[in-house]
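Provided below for reference: sequence and predicted model.
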Amino acid sequence: MDGQSPPPPPAAAALLPHLEPHRILCVGAAGLDYTAVVDAFPTPDAKIRTTASSTSGGGNAANTAVAARRLGVRASVLALVGDDAAGGAILGGLASEGVDTAPVVVAPGLTSPFTYILVDAAGGTRTCVHSPAAVELTAADAAAAGLLDGVALLHVDGRQAEAAVPLATAAVAAGIPVLMDAEKVRAGTAQLLPLVDYIVCNAAFPRLYAPHCLGTQAAMADLLRTGATRAAWVISTAGDAGATMLRRSPPTDGAPRMYAPRGVDVVVAHTTFPPPSDCASCEPGELMDVVACPAWPLPPGGVVDTTGAGDAYIGAVAVGLVAGAGVEALMALGTAVAGKAVGGMGARGGGCGWDDLPPSLRV
């Protein structure tokens, strides 16, 4: 543990003071990002110049904690860094955002994780080349005294399974809900899925998990039925195509419903899955609620860098969960925060607080 005391609350706490008592613990990756923006992705053996560059904190769990803290919820990170200069920068960046770094494990002699990120301005894409630490968190790190004390929500980013699985198991036993970020099928994914209450994944994960299914929604349903058997819902984010939630217990009347926050150009709509069918002999399976939320309108300057947009989305969803918001409200908040995130360079450069969002999105 790095021994730093919890930092003071951000300005968001004064705006929505009811969020300040809540604390989330984010487990997984924290690192340093070296970002370079180029006019177009280079061809092999080319020499090109950057149009902009930055060095900033990164890592899924760490970025999620920062996004949640900017919205006024207390956030702590359990991750692994080295005692090198990069490790100091990682910790300093989190502390400057008001994130509690006391649970972070600092390993002597370890090279801290880092990522090279190449942003293609023409194509609007970003390519990440990650250098992980040589070792990972252990079960002993997860057993540190007091880790779950006062925690309202545990977030696991799908990495560091040796620590994440026992910590999620302890959270379930303590009645603490678990939110999982799923990017790909990793070591430990099969052990984590039955322990989580909520999942946010990218567009690719459902089909990676269930390649036998025809379509993303069918794969999401399979994920809930066979893997994440205790989860209430799964959200799949798809960039400018918005996000789709599949959840158990659909509306009793099965009628489409809509949610449109005042002054917000986003309408969250409900349907059901599987869709209605006239096939009398077909087995419908478990009927689920489909909640679709479009992407947030692009910022005036357009997309600068999509790095960390998914983490920002998850941070906002975590805030909505601890605040007791409905699924429509937390999805609208998530898409708004992610939409703001793509307007700045780096995983945290385009982040926002409540002052940057329409008042109707407050939870």
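Cool, got the structure. Fair warning: this is a prediction, and the values are worked out from it, not measured in the lab. Residues are numbered from 1 along each chain as shown.

going forward, measure contacts and count neighbours with C-alpha atoms only.
OK.

Not counting sequence-adjacent ones, nearest residue to Ile235?
Ranked by Cα to Cα, 6 or more residues apart in numbering and with sequence neighbours excluded, the top spatial neighbour of Ile235 is Met245, at 4.2 Å.

The one you found: what's it in contact with?
Taking Cα atoms under 8 Å, 6 or more residues apart in numbering as the contact definition, Met245 lies against 233-236, 289-292.

wait, is it part of a strand?
Yes - assigned with DSSP: H, G, I helix; E, B strand; the rest coil, Met245 falls within a strand.

And the strands in the stretch 151-300 of the chain?
Assigned by DSSP state E, counting those that start in this stretch, the strands in the stretch 151-300 of the chain fall at 153-156, 178-182, 198-201, 233-237, 243-247, 257-259, 268-273, 288-293.

list the helices and strands the shortest one packs on?
By that I understand strand 257-259. Applying 3 or more Cα pairs under 8 Å, 6 or more residues apart in numbering; DSSP states H and E, one finds that strand 257-259 contacts strand 268-273.

quick check, distance from the strand it packs on to the centre of its chain.
The gap between where strand 268-273 is centred and where its chain is centred comes out at 22 Å by Cα atoms, centre = their mean, to the nearest Å.

same question, stretch 134-145
Remark: stretch 134-145 is offset 22 Å from the chain centroid, using Cα atoms, centre = their mean.

on that earlier part again, separation between the residue nearest to Ile235 and Phe273?
Taking Cα to Cα, to the nearest Å as the measure, Met245 falls 11 Å from Phe273.

before we move on, what about Pro44?
Per Cα to Cα, Pro44 is found 45 Å from Phe273.

neighbour-wise, which of the two wins?
Regarding Pro44 and Phe273, a neighbour count based on other Cα atoms under 10 Å identifies Phe273 as having more, with 19 against 6.

Roughly how far does the closest residue to Ala36 other than its chain neighbours sit from Pro358?
Among residues not flanking Ala36 along the chain, Ser53 sits closest, at 4.4 Å (Cα to Cα, 6+ apart). Separation of Ser53 from Pro358 (Cα to Cα): 31 Å.

Please enumerate the helices of the protein.
Listed in chain order, the helices of the chain (DSSP state H) span residues 11-15, 60-70, 85-96, 139-142, 161-174, 189-192, 205-209, 216-222, 309-322, 327-341.

Below is an additional structure, to be compared with the one above:
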Amino acid sequence: MKKICVIGSINTDLVALVERFPKPGETLTGKEFHTFPGGKGANQAVAAGRLQAAVAMFGKIGADLYGQQTLANLAANGVDHRGVAVVPGVSSGIAVIEVDGSGENHIVIIPGANAAMDRRVIDERFAWLLEYDIFLFQLEIPLDTVCYTMAKLKECGKTIILDPAPAQILPDAVYPCVDFLTPNETEMAILAQQEIDSEDDLNAAAQRLLAKGVGTVLLKAGKDGAYIIDRSGRWHMPGFAVQAVDTTGAGDSFNAGFAVSLAHGGDLRDHVRFANAVGALATTSQGAQSAMPGLEEVRSLLERG
């Protein structure tokens, strides 16, 4: 099995459960409050660890209680955290999350130590990074670092998976470095700089990204599953029917599930089906990492269809 490395953000999620989202200037009384480990990078690493993959996390935390809790949580979930550095005098990353009665969410990110992920730390540990085969990236650390690192790893023949979230317009030089791009519909529209109101729009947006050099687009479609779009065609991989409680971390779980299946080898459609199952199960309880499924849960859902 190939080895996975996640390069990205590490946060602590402060989660408020509300009946509905407040309007501007409005104060609401919430239902519950919880603290969960999070950050798109750490989420993907923990999700992969829960699936019994060989996975490492590469990122930064602050010298605070949240950082200490993060290291303990990564270790408890089977994630190699030798690549996680402590930054003195800076807070760990924080995400403030509101979740409404339907399971939808609003998220505000305070980067903290994540903002200190620069080219220097990549160069210092690059020989260590080369021990891994499949790399997961997101956009919660500095974009310059993401672009620089993907280019270096691509030159070394590594497999690159980019989750373009939080969405932003990317330099054209990024796209040829990406083997698998995993946007949702909103992120796809931002990357392609066009509105998406139909399947024809979706296909046109994906073709723009493929023309820029992306290997394959995996469009995450929530409860509807995912679309595989490459230069040979488009395929819809249906989702799994589950009772959604909280969608926080579902996209990260999808990415991790895809990487874990890819690490074992096999057919692309099987990898996406596995990813759909992981993403679906991650919505069935509250929180991001706390809701991520184990391998047996995923296998059971796949068997049930």
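Yep, it's here. Bear in mind that the values here come from a model prediction, so they are computed numbers and not experimental data.

follow-up on the earlier one: aligned partner of the residue nearest to Ala36 of structure 1 in structure 2?
Counting by TM-score structural alignment, Ser53 of structure 1 lines up with Phe33 in structure 2.

number of nearby residues for its match?
If you count neighbours by other Cα under 10 Å, Phe33 of structure 2 ends up with 12.

In contact with it, which residues?
The neighbourhood of Phe33 of structure 2, defined by Cα under 8 Å, 6+ apart, consists of 14-17.

Settle this for me: Met220 of structure 1 is touching Thr237, isn't it.
No - applying Cα atoms under 8 Å, one finds Met220 of structure 1 not in contact with Thr237, separated by 11.9 Å.

Now go through the contacts of Phe33 of structure 2 and say which are in strands.
Secondary structure of the contacts of Phe33 of structure 2 is defined by DSSP state E; positions in strands are 14-17.

mind listing what the most centrally placed residue in structure 1 touches?
The structure's structure 1 has its C-alpha centroid closest to Ile314; by Cα atoms, centre = their mean the separation is 3.1 Å. Under the criterion of Cα under 8 Å, 6+ apart, the neighbours of Ile314 of structure 1 are 64, 181, 200, 334.

let's see it at 10 Å
Listed by Cα atoms under 10 Å, 6 or more residues apart in numbering, the contact partners of Ile314 of structure 1 are 60-61, 63-65, 67-68, 155, 157, 179-181, 199-201, 235, 237, 308, 320, 330-331, 333-335, 337-338.

can you check Ala165 of structure 2 too?
40, 137-140, 182-184, 186-187, 251-252.

Alignment lookup: it to structure 1.
Taking TM-score structural alignment, the alignment pairs Ala165 of structure 2 with Glu183 from structure 1.

circling back to that earlier point, columns neighbour count on top of the ones in strands among the contacts of Phe33 of structure 2, output as TSV?
Compiled in TSV, these are given as follows (neighbours: other Cα atoms under 10 Å):
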residue	neighbour count
Leu14	19
Val15	22
Ala16	18
Leu17	21
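
Between the residues you listed, which sits nearest Val90 of structure 2?
Out of those, the one with the shortest distance to Val90 of structure 2 is Leu14. That distance is 18.1 Å, counting by Cα to Cα.

Which residue in structure 1 aligns with that closest one?
With TM-score structural alignment defining the correspondence, Leu14 of structure 2 maps onto Tyr34 in structure 1.

what do Met220 and Thr237 of structure 1 both touch?
Counting by Cα under 10 Å, 6+ apart, the contacts common to Met220 of structure 1 and Thr237 are 201, 205, 244-245.

Could you give the number of residues near Leu43 of structure 1?
To be clear, residue 43 of structure 1 is Thr; Leu isn't right here. A total of 8 residues lie near Thr43 of structure 1 under the criterion other Cα under 10 Å.

Tell me which residue of structure 1 lines up with Ile190 of structure 2.
For Ile190 of structure 2, the aligned position in structure 1 is Leu208, judged by TM-score structural alignment.

And Asp267 of structure 2, by the same measure?
Aligning on TM-score structural alignment places Asp267 of structure 2 opposite Gly326 in structure 1.

so who does the nearest residue to that match once chain neighbours are set aside touch?
The shortest distance from Gly326 of structure 1 to any residue other than its chain neighbours is 7.7 Å, reached at Gly320 (Cα to Cα, 6+ apart). Taking Cα under 10 Å, 6+ apart as the criterion, Gly320 of structure 1 is in contact with 19, 68, 71, 73, 314, 326-334, 361-363.

Kindly state which residue of structure 1 is aligned to Leu202 of structure 2.
Following TM-score structural alignment, the counterpart assigned to Leu202 of structure 2 within structure 1 is Thr216.

er, Glu124 of structure 2 actually
Residue mapping for Glu124 of structure 2 onto structure 1 gives Ala144, with TM-score structural alignment as the criterion.

Can you report how many residues neighbour that match?
Counted by other Cα under 10 Å, the residues lying close to Ala144 of structure 1 total 12.

mind checking how far it is from Gly320 of structure 1?
According to Cα to Cα, Ala144 of structure 1 stands 28 Å off from Gly320 of structure 1.

go on, Leu154 of structure 1?
With distances defined as Cα to Cα, the gap from Leu154 of structure 1 to Gly320 of structure 1 amounts to 14 Å.
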